[in-house]
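Novice: I would like the atomic coordinates for the input below:
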Amino acid sequence: VNGSERVRLAATSGFGGRNPVPISAVQFRYENGTVVGADAIDVSTRDQRTVIDLPAADGTFAYTGAASSRSVTAPLDFEGSHEVVLPPGMRVSFPLFGDVSPGGYEKSVEDDRVHLRWDSLSSATVSVEYYFERDLLIFGGVVGVLAVVAVGGVVYYRLRIRRLERERERSGLDYEE
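Specialist: A predicted model of the protein is given here:
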């Protein structure tokens, strides 16, 4: 947080309204490295927003937010660098299952947790869709089984058609003059 002692967080509802963002485990780190917790930070709900009054205008603010089982959306009210840390074992690399918006982020894996960092974002919403690592193995296994079944079906029908062609020839139905 640069130059702001107040942060407002609100999520948009499906009908264009605003809802306060439920947060917990708030922390603030001063520029000198000192970290304070919820006892030094005032969190309240006003005007359909979660309002956080920070102990200083410059530093690092962190909170834990609610997420669904496979996605998280975090509204941003202030300009600066931002980071999203995913639960252990989750990944975002495979495009069919994972997506990160906005782009321009740096990704690293530390202690089996994906860290997504943006150097500079302003008044946007960070949206992350993620998956378990094992989901790729399950998906690959299902695709592999379906491919084997499809190839087996094609081979079966090709053999069946050839057998029927031989039977027609033996019966004399394919006799040409």
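Novice: make it CA atoms for all contacts and neighbour counts henceforth
Specialist: Fine.
Novice: which ones are touching the residue nearest in space to the middle of the chain?
Specialist: In the chain, the centroid-proximal residue (C-alpha atoms, centre = their mean) is residue 129; its distance is 1.7 Å. By C-alpha atoms under 8 Å, 6 or more residues apart in numbering, the contact set of residue 129 is 70, 71, 72, 92, 97, 98, 99, 100.
Novice: mind giving me JSON lines with the residues you listed and columns for secondary structure?
Specialist: Shown next, in JSON lines, are those (DSSP: H, G, I helix; E, B strand; the rest coil):
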{"residue": "70", "secondary structure": "coil"}
{"residue": "71", "secondary structure": "strand"}
{"residue": "72", "secondary structure": "strand"}
{"residue": "92", "secondary structure": "coil"}
{"residue": "97", "secondary structure": "coil"}
{"residue": "98", "secondary structure": "coil"}
{"residue": "99", "secondary structure": "strand"}
{"residue": "100", "secondary structure": "strand"}
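Novice: And those residues, which of them are buried?
Specialist: Among the contacts of residue 129, the ones that count as buried by 16 or more other C-alpha atoms under 10 Å are 71, 72, 92, 98, 99, 100.
Novice: List the residues that contact the third one.
Specialist: Contacts were defined as C-alpha under 8 Å, 6+ apart; by that measure residue 92 touches 98, 99, 100, 128, 129, 130, 131.
Novice: And the first one, by the same measure?
Specialist: Under the criterion of C-alpha under 8 Å, 6+ apart, the contact list for residue 71 reads 127, 128, 129, 130.
Novice: mind checking how far it is from residue 39?
Specialist: Going from residue 71 to residue 39 by C-alpha to C-alpha, to the nearest Å gives 30 Å.
Novice: Likewise for the fourth one?
Specialist: Distance, residue 98 to residue 39, by C-alpha to C-alpha: 36 Å.
Novice: which residues are contacting the helix or strand hosting residue 52?
Specialist: Element membership of residue 52 [criterion: DSSP states H and E] is strand 49-53. With contact meaning C-alpha under 8 Å, 6+ apart, strand 49-53 is reached by 5-10, 18-22, 41-45.
Novice: and for comparison, fold this next one:
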Amino acid sequence: MNRRFALAVALVALLAAGAGCLGYATGGGEVTNETLDAEPPREYDFDADRDAVFELSTDARYTVVYDLSGRDELRLYRQTPYAGDQPLEFEAFRYRYPDGEVVTGSEFRARGGEVDRTPDETWIRLADDMEGGKVAFSGAGSPRRFTSLAYVEGSYAVTLPPGFSTDFPLVGHVSPRSYEVETVGDRDRIVWEEVTGSIVVQAYRETDLTVFGGILAVAVLVAVVGTLRFKRQLEELRERRREMGVGVYDDEDDDGFL
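Specialist: Reported below is the predicted structural model:
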């Protein structure tokens, strides 16, 4: 039995090692031009004056624009509790030159830029003549709880979908705490002047507060009814013990009995 168990463990280890080596040998999976050239869910805000600009939507797709001034590459990854760093997946890649020209992912590659994926991260590398531009792409992310690492240091902005807010502390949360909220049309925009670690935005639809208030009211009502019912049952029990003469005194505390 011990020999069979040892052989099984060795086989699993061999398969895992083989899978890991294969992953590194193949570069963790190619990011295809079709993925990069996909149509964005909405227009990218290349004109924003922040280092990173996110726009969230109710279709669970976010868009982001990163200013790469002073940088020639960008490492994108997500942290997982058990599998370590994993490459960030995205689509609808666009690059805008400082003069305003916007190119797709395949054009970006044709002009010397690189978008490569390894088992641990996705790399965006600029060609020599691309200094000072901006990159944009789209990915999966819910406005109810959106998180992102700060892949570039500097100022950040996150625009919520119409009708969403973070004001109510029980259901809304923003980190880092040094932020301000601007109103842009019918939308809230959360802005930070400096971010170095990560951002977390937990938002709610303002109409959800009515539902939340109703649930809270029902919970309070259930608690009150339960308390009154317990007191009534306790009083009935005390009355029966008094009738039986089993150690119940008139001056004992109302909340206990002997």
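Novice: Quick one: classify the alignment partner in the first structure of residue 169 of the second structure as helix, strand or coil.
Specialist: Under the alignment (TM-score structural alignment), residue 169 of the second structure maps onto residue 95 of the first structure. Under three-state DSSP, the three-state class of residue 95 of the first structure is coil.
Novice: I'd like to know how many residues surround the counterpart of residue 64 of the first structure in the second structure.
Specialist: Aligned counterpart of residue 64 of the first structure in the second structure: residue 138 (TM-score structural alignment). Residue 138 of the second structure is flanked by 25 other residues according to other C-alpha atoms under 10 Å.
Novice: Residue 138 of the second structure should be in a strand, yeah?
Specialist: Yes - counting by three-state DSSP, residue 138 of the second structure is part of a strand.
Novice: Tell me who's in contact with residue 78 of the first structure.
Specialist: Counting by C-alpha under 8 Å, 6+ apart, the residues that residue 78 of the first structure touches are 1, 7, 121, 122, 123.
Novice: Secondary structure class of the corresponding residue of the second structure for it, three-state.
Specialist: Under the alignment defined by TM-score structural alignment, residue 78 of the first structure is paired with residue 152 of the second structure. Assigned state for residue 152 of the second structure: coil (three-state reduction, three-state DSSP).
Novice: can you name the residues of the second structure that the strand holding residue 52 of the first structure overlays?
Specialist: Strand 49-53 of the first structure maps onto residues 121-125 of the second structure, going by TM-score structural alignment.
Novice: returning to what we had before: the contacts of strand 49-53 of the first structure in helices, which ones?
Specialist: Per DSSP state H, helices hold no members of the contacts of strand 49-53 of the first structure.
Novice: and those, which two are the farthest apart?
Specialist: Using C-alpha to C-alpha, those span at most 22.9 Å, a distance reached by 18 and 41.
Novice: Please enumerate the helices of the stretch 101-250 of the second structure.
Specialist: Applying DSSP state H, counting those that start in this stretch to the stretch 101-250 of the second structure gives helices spanning 105-110, 208-244.
Novice: Excluding sequence neighbours, find me the nearest residue to residue 88 of the first structure.
Specialist: What sits nearest to residue 88 of the first structure in space, not counting adjacent residues and going by C-alpha to C-alpha, 6 or more residues apart in numbering, is residue 113, at 4.7 Å.
Novice: Is there a neighbour count for the corresponding residue of the second structure for that neighbour? I'd like the number.
Specialist: Under the alignment (TM-score structural alignment), residue 113 of the first structure pairs with residue 187 in the second structure. Neighbour count for residue 187 of the second structure, taken as other C-alpha under 10 Å: 16.
Novice: distance of residue 187 of the second structure from residue 157 of the second structure?
Specialist: Distance, residue 187 of the second structure to residue 157 of the second structure, by C-alpha to C-alpha: 13 Å.
Novice: helix or strand for the nearest residue to residue 132 of the second structure once chain neighbours are set aside, which one?
Specialist: Of all residues not flanking residue 132 of the second structure in the chain, residue 69 sits nearest, at 4.1 Å (C-alpha to C-alpha, 6+ apart). Using DSSP H and E, residue 69 of the second structure sits in no helix or strand.
Novice: show me what contacts residue 69 of the second structure?
Specialist: 131, 132, 133, 134.
Novice: How about residue 36 of the second structure?
Specialist: Residue 36 of the second structure sits next to 90, 91, 92, 93, 94, 104, 105, 106 when contact means C-alpha under 8 Å, 6+ apart.
Novice: looking at it, the match of residue 113 of the first structure is touching residue 164, isn't it?
Specialist: Yes - assessed by C-alpha atoms under 8 Å, residue 187 of the second structure is found in contact with residue 164 at 7.4 Å.
Novice: what's the burial count for residue 144 of the first structure?
Specialist: Based on other C-alpha under 10 Å, the number of other residues close to residue 144 of the first structure is 12.
Novice: Quickly note the distance from the residue mapped onto it from the second structure to residue 223 of the second structure.
Specialist: Residue pairing (TM-score structural alignment): residue 144 of the first structure is matched to residue 217 of the second structure. According to C-alpha to C-alpha, residue 217 of the second structure and residue 223 of the second structure sit 10 Å apart.
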